[in-house]
Structures are given as C-alpha cells and as structure tokens.
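>>> Got a predicted structure plus its sequence, pasted below:
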Amino acid sequence: MSDQTLQNKRIAFLATDGFEQVELTKPWQAIQSAGAEVVLVSPRDGKIQGMNHDEKADQFDVDLNVKDASAENFDGLVLPGGVANPDTLRTCEVSVSFIRDFFKQHKPVAAICHGPWTLIEADVVRGRRVTSWPSLKTDLINAGAEWVDEECVCDQGLVTSRNPDDIPAFCEKAVEEFAEGKHAEQTV
C-alpha cells in the first residue's frame, strides 16, 4: 500500500539533456509513491538524456514542453542537478520564467546539486538559506543567498540539497513541503 500524503497533488520536474539521472528518478519515485501525479517538463520535446556523472544513462520521455506549461497547474517543482542540465535551463527564458512563477505563487520548490543554478537566474535566492554542490557556493552567495554545507536545507518552501548522497533527506523534506503546500512568506 502506498502513502497518499500527496494525493491530488501535481508536481513538475523540470529538466533537459544532461540531468543527473538519480536526482530525477529517486525524487520522482518518492513523490509518486506519496500519491502525486508527476510530470516531466522540458524545453525539449521527445526524449531527454540522463547522465550517471559523466556517462550517458537512460533517456526519458518528456510529458510537457515548458512553453506549454504553467506553474498554476502544479503544486510544486523539482529541479534535478547534473552540470549540463541547469546550465542549459538557465539560458532558456521560458524555463526561468516557469521557475520564477512557482515563487510568485508561493509554491514549494526542491532543487538538488547543480539545480540551484537555475534559481540564481530566476533571481529567487536573495535572502534565502540554501545549499548546493560546492562549486555553486560563490554564485549563490553573489546572488544574495546564505550558503551552508548541510545535507538538506529548507527555507520557506525552498528545499535544497548538495549531491546524490543527500537524496533520502531531500526526498523526505520535498514530500513534506509539497504536502504542506503554499508558503505565504515565500516571495520573489
């Protein structure tokens, strides 16, 4: 019997080629097991390429092009890492706007590893406590965030973690925040 904590919730996963596969698949399984509908959103149609560090992994079918997606239709957002994935997403204005809209609507967002790179571009980390892959530390601080080296950090509905080793804590906190829903204090 599966947990139904997130029954009637719809969670978007925003990714493109080069995402760290386990940072998509493990949260996907945890959130789906909690009862949510999960939707793979991407600026690409068709399939996107997962990675196991620097090796190609599996390809995944995109459910919805980000140009046709609206944060209004989701209860939360997950941003997997991998180096190429967020680097590409942060140069795609429609993807950045999609991310920013979750913050404007006070909806929970979970970003792991290199995923917070996109949050910098969306200008939503100023004044927030976050963590990430260590190489993003200076970028996040320069964008106004307080960066800490912790397994999982939650600041008003924004869940961040450092790397694949943190996935269990990341998934647990993401499910909790998605279940809680809107955060009145989460602002752009």
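That came through fine. Numbering: from 1, shown residues only.

>>> going forward, measure contacts and count neighbours with C-alpha atoms only.
OK.

>>> can you give me the strands for the protein?
Secondary structure of the chain (DSSP state E): strands at 10-14, 19-20, 37-42, 47-52, 55-61, 64-65, 76-79, 109-112, 129-130, 146-147, 152-155, 158-161.

>>> And those strands: which comes nearest Cys92?
Of all the strands of the chain, strand 37-42 sits nearest to Cys92, with 10.4 Å by Cα to Cα.

>>> Just the angle for that closest one relative to strand 47-52, thanks.
Strand 37-42 runs at 100 degrees relative to strand 47-52, counting by axes from the mean of the first three to the mean of the last three Cα atoms, to 10 degrees.

>>> sorry, back to before: and the strands of the chain as JSON lines, adding distance to Leu136 and mean neighbour count?
Shown next, in JSON lines, are the strands of the chain (distance: least, Cα to Cα, whole Å; neighbours: other Cα atoms under 10 Å):
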{"stretch": "strand 10-14", "distance to Leu136": "19", "mean neighbour count": "24"}
{"stretch": "strand 19-20", "distance to Leu136": "16", "mean neighbour count": "29"}
{"stretch": "strand 37-42", "distance to Leu136": "23", "mean neighbour count": "21"}
{"stretch": "strand 47-52", "distance to Leu136": "19", "mean neighbour count": "19"}
{"stretch": "strand 55-61", "distance to Leu136": "22", "mean neighbour count": "14"}
{"stretch": "strand 64-65", "distance to Leu136": "27", "mean neighbour count": "17"}
{"stretch": "strand 76-79", "distance to Leu136": "15", "mean neighbour count": "28"}
{"stretch": "strand 109-112", "distance to Leu136": "11", "mean neighbour count": "27"}
{"stretch": "strand 129-130", "distance to Leu136": "11", "mean neighbour count": "23"}
{"stretch": "strand 146-147", "distance to Leu136": "9", "mean neighbour count": "18"}
{"stretch": "strand 152-155", "distance to Leu136": "15", "mean neighbour count": "20"}
{"stretch": "strand 158-161", "distance to Leu136": "12", "mean neighbour count": "28"}
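
>>> Structure two is appended below for comparative analysis:
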Amino acid sequence: MRIAFLTAPEGVEQIELTEPWRAVSDAGHEPVLVSTKAGEVQAFHHLDKADTFPVDEVVGEVSAGSFDGLVLPGGVANPDFLRLDKRAVSFARDFFEQGRPVAAICHAPWTLVEADVVRGRVLTSWPSLRTDIRNAGGEWVDEQVKICDHGPNKLITSRKPDDLKAFCEAFLEEFAKAKEAV
C-alpha cells in the first residue's frame, strides 16, 4: 500500500508523524510525505522545534487516487496551516469522495472540518476540537480510537500521542481491509 502523510511545512507533532510512519514502513508499505511546499517539514515536540523531514510530493502535483489511504498527523499548528491551504483541503476531501480511508490524530480533524467531511460522522480528537466537530455536524466521542464507517470510506481517529499504538494498529487494519475490497 502507498500511504500519504499530509503535513504543513511547519508545525507537525513529530511523534504523530514518526510513529505512524514507522508502523506503515514496518508493515511493508510505502509512506509518502506530502506537503504544501517542496523541501522539508519542520516537526515539533509540542512547542519546541525537533527534526526536519524531506517532502516527497507536493499538494497540487499529486492526487488522492495515487494513494491507498491518508494519514493526518496532528500538532496544533499543522492542521491550522493545512486548513488555510485550499489545495491541502481539496486533497483531503478527495480521499472521502473517492472512498479511500483516512486516519487523523489529535488536532488533525481541523483539516477535515474545513473540508466539510465530518457531517454525520462519529470521531474523536484532542478535546479542544469537540465544539468545532459538533458545529461541523459531527459527533465527538472521548475514546482512544474511533472507527467510523459512515459514508463510502472509513475514518479512523485518535485523541493524542498516548493513543498512537492503538491508532496505528487500527488504521493499518482498516487500510488493509479497504485495499482488499478494491
């Protein structure tokens, strides 16, 4: 499977990028770092700068159809920057329109709120997004991992870095099921 990881050039929570990335690689799949600009993305350990990672593909030059699934890492700044970029929002929305699975952790559902794809869905996130999700027509729950199959694709969400093990296991399983179904 070829899995897109969508991040802004700055602000991604490092562990929410590296742990799912490692899980995808360890499972024998291909993780691809997609960003709004070429070059590198700057990761953070909460508010402190951490490592940088090379961008593989740029939004607007790649389509959702070339991937089997999408992972949206969190961090506060990352999804806030992404939701202001029309190409990034469109890229995320395309996964839903094409029935491809999407996984989002922590603050990442902000991008999905902007893409107008949470209506009628049940998901979890960092607690501060609860009102945004409800206002966008979604139902927010406080669970380690929530798998929602409302609509043509699966949406796998988690709350925070402490949920990463369960999040990675859940999205890998759901992405594999979706791939088998195609």
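Yep, that arrived. Owing to the predicted nature of the structure, the values given are computational and were not obtained by experimental measurement.

>>> okay, the strands of structure 1 in TSV with distance to Ser95 of structure 1 next?
Formatted as TSV, the strands of structure 1 follow (distance: least, Cα to Cα, whole Å):
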stretch	distance to Ser95 of structure 1
strand 10-14	8
strand 19-20	15
strand 37-42	8
strand 47-52	15
strand 55-61	18
strand 64-65	10
strand 76-79	11
strand 109-112	14
strand 129-130	21
strand 146-147	24
strand 152-155	22
strand 158-161	17
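
>>> hey, which helix is longest across structure 2?
As assigned by DSSP state H, the longest helix anywhere in structure 2 is helix 164-181.

>>> Return the set of buried residues in it.
Leu164, Phe167, Cys168, Ala170, Phe171, Leu172, Glu174, Phe175, Ala178 (16 or more other Cα atoms under 10 Å).

>>> Mind giving me the packing neighbours of that helix?
helix 14-26, strand 102-105, strand 145-148, strand 155-158 (3 or more Cα pairs under 8 Å, 6 or more residues apart in numbering; DSSP states H and E).

>>> Other residues contacting the third one?
Counting contacts by Cα atoms under 8 Å, 6 or more residues apart in numbering, the residues outside strand 145-148 of structure 2 that touch it are 121-124, 154-159, 163, 166-167, 170.

>>> What of the last one?
Outside of strand 155-158 of structure 2, the residues that reach it under the criterion Cα under 8 Å, 6+ apart are 101-106, 123-126, 143-149, 164, 167, 170-171.

>>> rerun at 6 Å
Residues from elsewhere that reach strand 155-158 of structure 2 (Cα atoms under 6 Å, 6 or more residues apart in numbering): 101-105, 123-125, 144-148.

>>> Including distance to Leu70 of structure 2, could the helices and strands packed on helix 164-181 of structure 2 go into JSON lines?
JSON lines is the format used below for these (distance: least, Cα to Cα, whole Å):
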{"stretch": "helix 14-26", "distance to Leu70 of structure 2": "11"}
{"stretch": "strand 102-105", "distance to Leu70 of structure 2": "5"}
{"stretch": "strand 145-148", "distance to Leu70 of structure 2": "14"}
{"stretch": "strand 155-158", "distance to Leu70 of structure 2": "10"}
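
>>> Which residue in structure 2 aligns with Ala15 of structure 1?
Aligned counterpart of Ala15 of structure 1 in structure 2: Thr7 (TM-score structural alignment).

>>> Ser35 is in contact with that match, correct?
Yes - in terms of Cα atoms under 6 Å, Thr7 of structure 2 counts as a neighbour of Ser35; the distance is 5.1 Å.
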